[in-house]
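Engineer: structure, please.
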Amino acid sequence: MQHLEAAVLGLIQGLTEFLPVSSSAHLVMAQQFLQIQEANVMYDLILHLGTMCALLLVFGKDIVRLILSLGPPRFYGTNLEQKKRDAKFVGLLVIAAIPTGIIGFLFDPIIDRLFTSLLVSGVGLVITGFLLISTKFITKTNPNMSIWQAILIGTVQGIAVIPGVSRSGSTISAGILSGVDQSQAARFSLILSIPVVFGASLFHYLRHIPKNVSIGFEAATGFFLSLLVGYLSLVVLLRIISRGKFYMFSYYCWPVGIFLILYSVFFL
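Structural biologist: The predicted structure follows:
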């Protein structure tokens, strides 16, 4: 892989992993229109490590508090009510991860075949756009999350392996549409993605262990770009959500999705 290709893939990963515009669709476009080769499984894992580190930078304190909530009160602090809420949050994360893992495991071979399809990516982006715009009309929300809402978010995250369907866009939208507060839905979805995305990348790596793959400057470039750009895009996303403008990403997903559909129908 050339240095420029490594840099572009790192930028795409960092920019689109969290913004609800589908990283998979943009990787397909990079391969089709920029003639960039698909990243090998080792490099793909490194890119996901970069964006996972960005998540840890943003939610690090939250994650430490969640972990401490599972232990004795002396490790957590004096606010026992908050400890109970955090422990419940961890339980909901575990519950949500179950349907995600099952769906991802069952449909992984099919998704591999769909990944190079511009048509599928275009349709997925259009669907993502409709999910995003629908959140604009939800006014009544609750910061508390139920088990069924967690299962719904986890199920949607499993379905979001389809190219073009944004993982963050679909899961946050599912939370909002089911009545969860926007900020809480985003926090739950993004923290849930840490073990899920890393686990999926590691699973894919173990299934396709590369031989004689050397990683060096290209890997470092991709890692740091995905980390830096991922951190910035995550900060931007959270600010947009806090202002109630999450739906605005639909105005990007629709034209790009329609373009991909038309291009695949008339020019491929």
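Engineer: make it CA atoms for all contacts and neighbour counts henceforth
Structural biologist: Fine.
Engineer: V21 is in contact with A160, isn't it?
Structural biologist: No: at 11.8 Å, V21 does not count as touching A160 under the criterion of Cα atoms under 8 Å.
Engineer: shared neighbours, these two?
Structural biologist: S166 (Cα atoms under 8 Å, 6 or more residues apart in numbering).
Engineer: those two: which has the busier surroundings?
Structural biologist: Taking other Cα atoms under 10 Å, V21 and A160 do not tie; V21 has more neighbours (28 against 23).
Engineer: is the more buried one in a helix, a strand, or coil?
Structural biologist: Here V21 takes the coil state, with states given by DSSP: H, G, I helix; E, B strand; the rest coil.
Engineer: so who does it touch?
Structural biologist: For V21, the contacting residues are 125, 128, 164-166, 169, 249, 252-253, taking Cα under 8 Å, 6+ apart as the criterion.
Engineer: same question for G257.
Structural biologist: By Cα under 8 Å, 6+ apart, G257 lies in contact with 121-126.
Engineer: which one among the residues you listed gets closest to Y205?
Structural biologist: The shortest gap between Y205 and any of the contacts of G257 belongs to S121, at 22.8 Å (Cα to Cα).
Engineer: what is the neighbour count of that closest one?
Structural biologist: For S121, the count of nearby residues is 30 (other Cα under 10 Å).
Engineer: what subset of the contacts of V21 is buried?
Structural biologist: Among these, the ones that count as buried by 16 or more other Cα atoms under 10 Å are 125, 128, 164-166, 169, 249, 253.
Engineer: surely L80 and R74 touch.
Structural biologist: No: contact criterion Cα under 8 Å: L80 and R74 do not qualify, at 10.1 Å.
Engineer: so between those two, which is more surrounded?
Structural biologist: Neighbour count, other Cα under 10 Å: between L80 and R74, L80 has more, with 12 against 9.
Engineer: which residue is the nearest non-sequential neighbour of the more buried one?
Structural biologist: When the adjacent residues along the chain are set aside, L80 lies closest to P73, with 7.3 Å between them (Cα to Cα, 6 or more residues apart in numbering).
Engineer: tell me which stretches of this structure form helices.
Structural biologist: Using DSSP state H, the helices assigned to the chain run over residues 3-16, 23-33, 41-68, 73-76, 80-114, 118-134, 147-159, 167-177, 182-207, 217-242, 250-266.
Engineer: this one as well, want them side by side:
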Amino acid sequence: MIAINFFHAVLLGIVQGITEFLPVSSSGHLVIVPALFGIPKPPLTFDVLLHLGTGVAVAAVFKDELLALVKGICKGEKAALRLAGWLVVGTIPAVLAGFLLRDQVEKAFGIPVFSGVFLLVTAFLLWLADRYDGAKDYRSLGWGGSLLVGVFQALALLPGISRSGATITAGRAWGLSRQEAAKFSFLLSIPVIFGAGIYEALPLLTGETPLELTGPYLAGTLVAAVSGFLVIKYFLGYLGRGRLRPFMIYCLLMGAAFLLGTFFLF
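Structural biologist: Prediction:
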């Protein structure tokens, strides 16, 4: 078990909360930040727990939509059942990829150069997202659109591919506005984040994780939740009036800088 202290856990929690919902790849930053600051590389379990914290943030921001969805399902409303079905369809690709490619994904997290390369891929996706000119509501997405967004979400298992960036791009390709694509992206993140988070949290509950690591892990998760909540609020407001170009430039510069650093410093 890799040691990680309280300060490192909180720092990575802040990084996770900020970068999970901005389209800059939280997974890539959770590889890059430890490498740049000499922090021991945390295990995949810690990474997923940080995602669990941001899952709580999404649920808090979209609590009204989630409650309306649950009530609609209980009443048998067609619109609610349809949206629930779209979320299930959009979740399947990431679940399958997560189970089938878990070992390969964990190995990719151990190779820093991948994060740099895939950050450049994220930059391209964000450039592409701004090329589309849709203005539809996410409730018009349909089964095919939900599946497309789900496939792009599965790609974000790779370090450096932004989940929000990839799924927003897919939504834009299907005709959604930036803000509506982001809303569906965040809603779609809830099943995957909570499913993976609960699965990875079991070692904490069963005592398989050393007691001295439990405190830092939980602290990082809490910080990720709080910072994630604030960032979602900001980002949705920004997308109502702004473009993704600043995030594209950031990913381009970060990816290029990290690749140069990897080849010349590491």
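Engineer: so what corresponds to F109 of the second structure in the first structure?
Structural biologist: In the first structure, the residue matched to F109 of the second structure (TM-score structural alignment) is F115.
Engineer: please name the nearest non-neighbouring residue to that match.
Structural biologist: Using Cα to Cα, 6+ apart and skipping residues adjacent in sequence, the residue nearest F115 of the first structure is P163, 5.8 Å away.
Engineer: can you tell me which residues contact the one you found?
Structural biologist: Taking Cα under 8 Å, 6+ apart, we find P163 of the first structure in contact with 22, 24-25, 111, 114-115, 120-121, 124.
Engineer: now restrict those to buried residues only.
Structural biologist: With burial judged by 16+ other Cα under 10 Å, the buried subset of the contacts of P163 of the first structure is 22, 24-25, 115, 120-121, 124.
Engineer: got JSON lines for the residues you listed, with distance to I98 of the first structure too?
Structural biologist: As requested, those are exported to JSON lines (distance: Cα to Cα, whole Å):
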{"residue": "S22", "distance to I98 of the first structure": "22"}
{"residue": "S24", "distance to I98 of the first structure": "22"}
{"residue": "A25", "distance to I98 of the first structure": "25"}
{"residue": "F115", "distance to I98 of the first structure": "23"}
{"residue": "V120", "distance to I98 of the first structure": "26"}
{"residue": "S121", "distance to I98 of the first structure": "25"}
{"residue": "G124", "distance to I98 of the first structure": "23"}
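Engineer: for N212 of the first structure, state which of the residues you listed is nearest.
Structural biologist: Of all these, the one sitting nearest N212 of the first structure is F115; the distance, using Cα to Cα, is 24.6 Å.
Engineer: hmm, L27 and the closest one touching each other?
Structural biologist: No: taking Cα under 8 Å as the definition, F115 of the first structure is not a contact partner of L27, at 9.2 Å.
Engineer: quick one on the thing from earlier: which one of the contacts of G257 of the first structure is nearest to T100 of the first structure?
Structural biologist: Top of the list for closeness to T100 of the first structure, among the contacts of G257 of the first structure and by Cα to Cα, is G124 at 18.0 Å.
Engineer: how about the closest one, what's its match in the second structure?
Structural biologist: Checking with TM-score structural alignment, G124 of the first structure has F118 as its match.
Engineer: just give the nearest non-adjacent residue to its match, would you?
Structural biologist: On the basis of Cα to Cα, 6+ apart, the spatially nearest residue to F118 of the second structure that is not a chain neighbour turns out to be G160, at 4.5 Å.
Engineer: so who does that neighbour touch?
Structural biologist: By Cα under 8 Å, 6+ apart, the residues touching G160 of the second structure are 24-29, 114-119, 122.
Engineer: now distance to G90 of the second structure too, for these, in JSON lines please.
Structural biologist: Below are the contacts of G160 of the second structure laid out as JSON lines (distance: Cα to Cα, whole Å):
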{"residue": "V24", "distance to G90 of the second structure": "21"}
{"residue": "S25", "distance to G90 of the second structure": "19"}
{"residue": "S26", "distance to G90 of the second structure": "20"}
{"residue": "S27", "distance to G90 of the second structure": "20"}
{"residue": "G28", "distance to G90 of the second structure": "23"}
{"residue": "H29", "distance to G90 of the second structure": "25"}
{"residue": "F114", "distance to G90 of the second structure": "25"}
{"residue": "S115", "distance to G90 of the second structure": "24"}
{"residue": "G116", "distance to G90 of the second structure": "27"}
{"residue": "V117", "distance to G90 of the second structure": "26"}
{"residue": "F118", "distance to G90 of the second structure": "22"}
{"residue": "L119", "distance to G90 of the second structure": "23"}
{"residue": "T122", "distance to G90 of the second structure": "20"}
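Engineer: going by distance to F229 of the second structure, which of the residues you listed wins?
Structural biologist: Distances from F229 of the second structure to the contacts of G160 of the second structure, taken as Cα to Cα, are shortest for S26 (14.7 Å).
Engineer: all set, thanks.
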